[in-house]
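Q: Fold the following and give me the result.
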Amino acid sequence: MTPPEVDDRTLGQLLRSALPRDPNRRLVLVHGRYAPAARASFTVDVGDTIRTVTVADEHSVLGVLDAWQQHRDSGDDTSVLVVTTGVPDNVLGWDVRGHALRQRTLTVDRAEIVAQRFGAGEVEPRVRREPWLLDALLTAEPPDGWSRTGPVLTYAAAVRALVAVRFGLDDAAPDAGTLLEWSRTTGPDRFVALPPAEQDGLARWLGETVGPFAGLFTRLVRVGRATDVLPLGVLVSLIDEPDVPAQTMMAVGSLLGDVVSDERSRDAFVTAVLGTLERWIVHAEGGGLGAAEARDRVGEVLDRADTIATARGIEADDHPFLPSGFRGRLAAVAAALTPQPDDTGVPAALGALDRLREHRIARLLPERVAAAEMAVRLMRWLALPEPTEPGPVAHAVAAHLRIGGWVDRALTAVWAGEVSAGAAVGHAFGRIHDAARVRRDRQDQRFATRLRSWTEHAAAAAPGGALLVESVLDEVVAPLLTENDAPLVIVVDGMSAAVAAELGEQILDRGWTEISRDDAGREAAVAVVPSVTRASRTSLLAGRARTGDRNAERDGFTALWNRHRRGAVLLHKSDIAGAAGRRLSEQLVEALADPATVVGVVLNTVDDALDHGREGDRTGWRLADITYLPDLLDAARSYGRPVVVVSDHGHVLERSTASEKGGDGAAAPSARWRTGTPGEGEIELRGPRVLEGDGRVVVPWDESIRYTNRRAGYHGGASLAEMTVPVLVFVPAGDRPVPMGYAVLPAESTRPDWWNGRPTASPPTSVPAPPARKRKPAKVVEDTQPTLDDMPVPAAVTPVPPAPPPTRTVGRRVIASSRFTAQHASVRRAPEPVQVADLIDALVAAGGELTGTAAVARLGRAGRDPGIVLAHLQRLLNVEGYPVIVFDGRTARLDIDMLYLQFGLGGS
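A: Below you'll find the predicted structure:
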C-alpha cells in the first residue's frame, strides 16, 4: 500500500498532539511520503517550548538509519528528527524503533488532524469516508487557519469551508446565481487545477446542495467552457421556444458537444441562466450603485450568445433575450407600420409592439422602444376619421392641446428615429412620420383659414368663445385665490402643447393633483399675433394685449393683481437663483412664504433652447431639463400653494433638410412673421390682437417656412403648435378641497385614446366646447364658418371605456358575492359597493391599471389622498392579505386572476 502524502502542516499538528506525552524524544517515525514542496525544516510549539523539526523522507532501512545517525552526530539535543517512511516496523527493527516516539512508526489520522485544525473534538463519520475531503482540507487550510465550528466537524461545515476557499466566494453555500457569476471570474481556472478526486467530490456536493443545475454547470466548467456558460444557457433556451425549426433545434443541441446532460438538468440550467440575467437586468434598470456594471454584464453575455448563434447558423431573430431577437421584433413592428385610412392594420402593429415590449432587454433600451411606440401611436391616430372643415378657433386650440400636442410629441420622437435600426426600420418610421406630418399640415391650414376671420374682430371683450392669453390670469388664476392661499404662476416661455404633455405627466409624479375648469380636459388659450415673446408673454402677464419688455411685464403683473386687491411679485431668470448654499433666492422664498402674495416666475429654458440649438436632436423634455422648475414645484407644495404652469406661445421645430429661407427675408423682423404679401403656406392676419406691423402681418401656417437663419426651432407663426397656449393647473395632492369651479382631472383624461392601451369599440371623435364664461354682454365676433356643433374634431377620450351592462360586469359580480358581503361588513370606512364595482370595471376596461387620482374619483372621493382611500379598498378586497389591489403611490393595479379566485367568480 502506497504511504499517504504528508506535509509540514500535517506533521506539525501530529507533533503538537503526540510529543507532549514524551517531550524528550528526538526521533519520530511517521508512515507516509513527504510532499516535495513541503518545508524540510520548521518549528513547532510543544507545550511551553519551541522545538526545531527536521524532516527526512527515507524509504529503506539504511536510509532511515543513516538519517538518524546524522541527526545524533549534529550535537543538537533539542531538535526533533521526523522520518517519513514506508518501511514496516518489523523490518526496521528495535535498533531504530527503540529511539523513536512510542517505539513505533506513527500513522497520521488525517480526520483527527482536520478536527484539531477546526478546533473540534471529532468529525462526522461521513468526513472520514471522503478521503478527497480530508486531503483537500489539509492542503487548502488558509494562512490564519480554519474557523472554529464547534465540538463536532460536520460534513456540511467542512465542505462549505473548503468551497469558500477553493471557489473564492464569500458565501460558503452558493446558489445557482452565485455560481453563474463566479463562472465569469478566474475561479473556474482554479477549480480545474484541483486534483480530479476533489473536483468529483465538489461536483457531487454542488449537485446535492444546488440541485440539477449543478450537474451540467460543473461539466461545462471542467471541460473549459466556463466563460460561455451564460451564453450557452441563453441559446439552449431556444429548445423551449414554440415553433422552432428542426434545423435550429439540431444546431442548439450540438452546442453542448460531448457534455452529457439530461432534460431535468438542462431545464434547471436554462432556468438559472435566464433568472440570473433577469436579475441583472432589473438591477441595471433600477439604476443606483452597480447598475452600469450590471448593464455591461448583460450586454457582454448576450452579445457573446449572438456571436455563437451566428457562427453556428442558429436563427434567433425572435429570441426573448438576444439582441438579434430585439432587432427582429423591432423589424416586425416596422413591417406592420402602414399608414392607412382605417384601423385594419392596427391590431398587427399593436401585437408586434407588445412582442417588442416583452423582450427582456427592452427595459434597458427605453429610447429604442419609445420610437416604435410613437410610430404605432401615429399609425393609430392616422386611422381615425379626419375632419374636412375648420372648427372654431377656441375648439381648434383645445383639440390641439388635448390631441395635436400628443401627435407632435410622437412626431418628434419618430423624426429622431431609432439610432441602431436598419434601413427597413428607418424607412418605415419615415413613412409614418411623413403621413402624419401631411395630416398635421392640413390641420394647420384649416386652422389658419378660421384664424384669419376670427383675428379681424377678436378682443378681450369679444373673444368668440376662446380663452385669450391676456385673459388667463383673470379667468383661470384669479379663481384660485382664497383668504389664506395665493397661486404660484410659472411661465414656461415657449412651452408647446407637446412639451406640456410631457411635463404634465411628470408633475403628477411629484405629489400634485391636476384640476381643470373643463371636465373634458386641459384648457388652452390663444396667443396674440405674432406669437412671439415680446407680444404674447407681455400680454399674458399684464392681462391685456400689448408688447413690452421685462419691466412692462413686471409692472403689468403687479397692477393686475392690485385690481384683485392682492400683492404680487414677478421674477425673471436673474432673480431666481439664491446665494451660496441656497437654491432659490431669498426674495423668492419670502414671497412664497407669504400666502397673500401672488408669485409669478418666468423660466426661459425652452425658448433659449430653440435659439441655442439644444433641442435639435432631442426627443423630449424632463422636469429637470427646465432649470428651477422642480425646485419651484417642491417649494410651492411645501407652502400649500396651487400652481399654474402656463406658456406664452408654442413653437415649431427645425425639421427641414433644405437650407432655403421662405418669404421675403428683408421684410422679416423675426423667424416666423414678416410684412408684405402672403405667399404659399402663409396668411395675412390683421385686427386688434395683431401687435406688430401696424396691426397687419404675414405669418406662415406651414411649419417648414422660416425667414431667418436656421435654429433649433421657431415661433411667431400661425400654426396650431405656435398659437396654442397650454394652461395646466395643479394643487398639492392630499385631502384638501378643490377650488370652487374646478374639478380633479385624472391623468387618463389628459391623454387621447390612441396614445395608451387598446382601441375602444367606438373611439369618440369630438371634444366638448370650452366651458361657458360669465361675461358682460359684448359684441359677438362675426363668424360665417360652420358652428361648433357642426365641427367634429378629434379629442381626448374619457378616462376609461364605458362599462358593460351592470348585471354582467365583473364589478357587479364581485359585490354580489357572499365573500364581498362578509368583507364589507367587517371593514370600517369601506367604499360603497356600487362605487367599488365601478372601479373594478374601470380597471378591467383599462387593462388593470389606473392612476391613483382616477381610482379615487371612481370611488366618489375625488381630491382625497389616494393612499388613504385605496388603503380602505385594499382592506376590503385583499382577502387574507392576497394582493387583489396594489397601489405603489402612483398607480392602482388589479390582479384579475386573484380577484376571480378570491371572490369565487369562476374562470377568468
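Q: C-alpha from now on. contacts and neighbour counts both.
A: Noted.
Q: From the chain's centre, how far out is stretch 531-546? Work that out for me.
A: Stretch 531-546 sits 40 Å away from the centroid of its parent chain (CA atoms, centre = their mean, to the nearest Å).
Q: can I assume Arg812 is in contact with Ala837?
A: Yes - Arg812 lies in contact with Ala837 (CA atoms under 8 Å); the separation is 5.4 Å.
Q: more neighbours, these two?
A: With neighbours defined as other CA atoms under 10 Å, Arg812 and Ala837 compare such that Ala837 has more, 23 against 20.
Q: Would you do the same for the sequence below? I want to compare the two.
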Amino acid sequence: MGEAVAVSQRPVDESQVRAIAAQIGERDRRMVAVAGAPTWEGPERLETDAGTVRVLAAPSTLAVRAALVAHRAAGDHELLVVVTDRDERELGEEVVAELWDHRVVRPYGWEACKRLFRAEMLDGQLADDRWLVDLLVDHAPPRGYPPVAKGVLDADTAWRAFCRHGLGLRVDRPSTLDLLRWAEAGEGTKTLGRLSDDDRARVIDRLVRETDPGALPILRLAADGRGPRAVGLGLLAGVLWSPEAVGEAAATARGRFTERQEVLQGPDPERRARGWARAAEALARERLADADPNVPALLADVEHQLDQLGASALVGVSDLLPGALAARLATVGTAITETLDGHGTVEAALRALGRVQAHVRADEDPQAARATHAVRLAARAQGPATSSEAADLADAARRWIDDGAWVDEARAAIAEGATVPELASALSALLARIDAEREPEDRAFAAQLADWSRVEPLGAQGLLPIERVLDDVVAPLAAQRPTLVLVVDGLDHPTAHRLLGDIEREGWAAQEPADAPWPAVVSALPSITYASRASLLSGRLVAGEQNVERDNFAAHAALRKAGGEPRLFHKRDLKPEEGRLGEEVRDAITDVSRRVVGVVVNGVDDHLDKGGQLQLVEGLHGVRPLAWLLQAAAEAGRVVVVTSDHGHIRARRTKTRVTDGGGERWRPATSEPNDDEVAVAGPRVLRGEGEVVLPATDAIRYTPADKLGYHGGATPQEVLCPLAVFAPASAELDGYAHVAVTQPPWWWDVRPDAAARSEPDVEAAAPAAPAPAAPAPPSTDPDGGLRLFDDEETASAEPQETSGEAEAAGAAARGGVAGQPAWVTELLASPLLAEQRARAGRAALSDDDLAAFLAVLARHGDVATAGVLQRETGVKGVRLRSKLQALRRTLSVDAYDVVRVDTDGTVRLNRQLLAEQFQLEQA
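A: All right, here's what the predicted structure looks like:
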C-alpha cells in the first residue's frame, strides 16, 4: 500500500460527530472513519437527529479492523464512528471499501479553517476545493496562519498558505525552478509523501497549472522519492529533446529514456522535457557561478547517461556539458579550415563560433577565446584586400594601428594553440598565413623607419616623436584640467586594446582631437626603456635611468607653466605589495593644485622578464596599481593620459643570433645588416654612437635570455606606442571630442546569426552534397567595411522601396513601428512584461530603451559587443552598463536569463527562450 500518510492529531469533539451524522443521514448505517487523535472523551453513544451514533477510538489499523468485524457481526443498525489517526493506505482496500464514502473523513472543514486564519468568512470558491480546506486544517502550523485582511479567506490566499506551510515551499508563488530546488533538497518527497493519493494528485495538478508542463516530471520524481535526481535527469532530457537532437539515434534514445523514467509518459512529452530542462539548466548555471564542487560530478554523470542511452553524439547540443565545448570547438576548427580552403563560408564559421560562445564555460576556456580570434582572422581573410604599399612611415603606422595591431592581438592568441585537434590544425594554418603576410610588411616598415630617422622628424604629418608627447599633448591638457600621465612600460598596441577598453567601461570617456585622430607615437631608437622612456619623460631625446626621468619631468618648462611642480613616481613609490596605493602618490594625485602628476607602471615589462611561466597581463585589473591610480584620478577630476615608452614582440618564434654587444633586439653597426635587419642612424638613435642595426622581423633576438617577449627592434609592435586620453564622463575638453574605442570592421563582425540560436543542423542529417563552388565575397557596407550578414529588416527589401513612407508602411504591415521588428512590438504589449516592470520598479527599462537595444541585437544575430551597442544606441560608459543590467532584469523571468551580459560587455539574447517566456508568436 505504500508509505503511511500522516493524519491530523487534532481531537474530534461531539459537535463534529453530530455534523458528520447529519451529513450521512439515517439510511446509511455503515461505519465511518473520522481522522483525528485516536481518543474519545465523550459518551459511547450519542442521540442525534439522524439516530443513535456509537463512537469509539481506534489507535491502530488492527483496532479499526476489529471494530469493523464486530460491527458487521452484530448486525447493528447504529452508525459506528471510529476516530483514528490511520490513513486509507494503512487501512487497506478491503477496509476502505466498507467505510462510508470509501475514505477517512476529515471533520474540521470550514469552521476550523476560519479559526486558523482568524477569518469571519471563506471565499465561496473554496466550496469546490474542500480538499484544500481539509489540507489547510491538517497541516496548519501550531499557532495558525497569518490573519487574513478584512476577515475574508479567499481561494488564492488559501492556496498560497498551503504552498508555504503545507508543502514547505519558501515562496508563495513557486516557479518551476523553485519546485526543482524543493524537490532536489528532499523536501518535496517529505511533504508530498504525507498526502493521500487523491490529494497528492490534486496538489501536483495545481502546481503544474500554475507553472508549466516541465513541473510535472519534477513533482513526479519528488513524489517517488527521487527528487535529488531531478536536476541531472532534467539536463539529460534537455539534450534528448533539444531541437538539434534529430535522427533515428536521438529518437531511440528518447524512447529508452521515457521507458526508464516514466515521469515523462503522457501527452506532449516534448513540452514537459523542455520546461524541465530549462529549470535544470538554470539551477546548474547558478551553482556553476557559485563554484559548487558537486556540479562537475553531476555533469559527468549526465554525459555517462547519454553514453548509456547510445546518444553520446548528442553531447554537443548542451550549453553545460564539458564534452559539448570540445565538440563545438572541433566544429569551429573544421569550419575555419574549410573557409581557408575555399570550400566553406565565414557565415558557417560564425554560426559554429556562436555555439561555442553559448557554452557556460566559454568565457573561462582559453581555447574558446582563441577560436574567436581565429574566426576574426578568417573573416578578415575573406574581406577586401589592400594591395597597395604604404606611401610613407606615417601611412604604414596608421595602417598597422588601425588593422595590423588587431591582427597581432589575434595572432598572439592563436599562437597558444589548442588541444582539440580540429581547432589546433586550423590555428596552425591561420598562423602560417598571417606570418607570411606580416613579414614583408614589417620589413617595409623598418625600411621607412630608417629613412624617416635620418633627420630630426618634427614636422612629419601623422607622426608624433615620443619626446614631443609632453609638449604637444600633456601640457595643453594640463592648462585645461589637472592631468595624470600613466606610462605603462612596454605596453604595445595589441596589449593596450583590452586595457583601454576596460578603462572606458569604468566610466571614463575616451577623447581625441576634434580635427584629426591621434598621430602615431614613435619611440626613440633603439626602442628600449633606457632611451625611449627617458626621452618621453624628459621632453627631449636623452638616455638615462629613473633619476634622469624624475629630474627632467619636474623641470619641464611647459608642464611647470600649467601650474604647480610636476611630480613623477616610479614602481617603488606605488607600494602595491601593501595592497594599496602609496600615500605620497595618492596625496599628489588628489592635490589639484599640482596640475601634472606622472606615474610609471611596470606591469608589462616586468612580465616579459618572467620567462615562460607567466602570460602577459591583460586588462585593467591585471596590474593592480592601475585601478587605484584611476580611482584617485577620478576623485580629483583629473584627465588621464595613457601611453608607453615602447612596445614589444612575443617570443613565439625568435631565434638567437650571436653578436658582440648590444641588447635583446639591437646590435652595434659593426657589420652590414642581413636581409632581416635594418641599419638605422640619426638623431633619434641614442645607443651605438648614433648608429645601430635593428631586426626588421620578429624572428630573431641577440641575447640567449629566455623571456616571454623582447623589445628594441624596428617592427611596428616595438616602435609604435599607444596614446589615449580619458576624461571624467561629465568633463568637456576644448578642442577634443568623445570617441569610442574602435575596432576594424572584421573584428566587430564576429557575431553568430540567428541560425546559431539552437536550430537543428539539418545539413548533418542530409546526404552528402558535392563540394560547393568558391563563395562569392561578402557584401560591404557603404564605408567599405566588411558586412557578413544583411540586417533582418532589409535583407529581403525591394531595392526601389527606399522612401521613409515605404519603410513606415512596411513596418505597419508587420504590426510594428518603422525599423522595429514585429516581435519587439509584440513584446512591448505583453502583460507579462508589464508584470516584470512592476517588479523591477525604478530599475525597469523604458519602452524606447528596450526597443532600441533589442533592435540592435536583432540586426547583429542576437549578439552584440559593447562597442556595437555604444555606436548604435548612443549610450556609453557607466550608463550603458547600467542599462544592460536593467535589460537583463526586465527580461529575465523566474531567474531564467533571457539576456546574458558577459564580463567584456558583450550582450547575448536567447530569442527562443524570450518567445517561450513571453509567449511571442513572431520572435
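Q: before we move on, the earlier item: so what's in contact with Arg812 and Ala837 of structure 1 at the same time?
A: Counting by CA atoms under 8 Å, 6 or more residues apart in numbering, no residue touches both Arg812 of structure 1 and Ala837.
Q: residues in contact with whatever residue of structure 2 lines up with Gly543 of structure 1?
A: Under the alignment (TM-score structural alignment), Gly543 of structure 1 maps onto Gly539 of structure 2. When contacts are counted by CA under 8 Å, 6+ apart, Gly539 of structure 2 is found next to Glu467, Arg468, Val469, Leu470, Asp471, Asn552, Phe553, His556.
Q: ok, now with 10 Å
A: For Gly539 of structure 2, the contact set (CA atoms under 10 Å, 6 or more residues apart in numbering) comprises 465-472, 533, 549, 552-553, 555-559.
Q: Just give me the neighbour total for Asp170 of structure 1.
A: 10.
Q: Leaving out chain neighbours, which residue sits closest to it?
A: Of all residues not flanking Asp170 of structure 1 in the chain, Ala164 sits nearest, at 6.2 Å (CA to CA, 6 or more residues apart in numbering).
Q: For my notes, confirm that neighbour occurs in a helix.
A: Yes - per DSSP: H, G, I helix; E, B strand; the rest coil, Ala164 of structure 1 lies within a helix segment.
Q: Where do the helices of the stretch 201-350 of structure 1 begin and end?
A: Using DSSP state H, counting those that start in this stretch, the helices of the stretch 201-350 of structure 1 run over residues 213-222, 229-236, 246-253, 263-286, 291-312, 323-336, 346-358.
Q: most tightly surrounded among those helices?
A: Ranked by mean neighbour count, the helices of the stretch 201-350 of structure 1 are led by helix 229-236 with a mean of 24 (mean count of other CA atoms under 10 Å).
Q: tell me how far it is from the chain's mean position?
A: Offset of helix 229-236 of structure 1 from its chain centre (CA atoms, centre = their mean): 25 Å.
Q: and the angle from that helix to helix 291-312?
A: Here the directions of helix 229-236 of structure 1 and helix 291-312 differ by 60 degrees (axes from the mean of the first three to the mean of the last three CA atoms, to 10 degrees).
Q: what inclination does helix 229-236 of structure 1 have with respect to helix 246-253?
A: 160 degrees.
Q: helices or strands next to helix 229-236 of structure 1 in the packing?
A: Under the contact definition 3 or more CA pairs under 10 Å, 6 or more residues apart in numbering; DSSP states H and E, helix 229-236 of structure 1 sits against helix 176-182, helix 213-222, helix 246-253, helix 263-286, helix 291-312.
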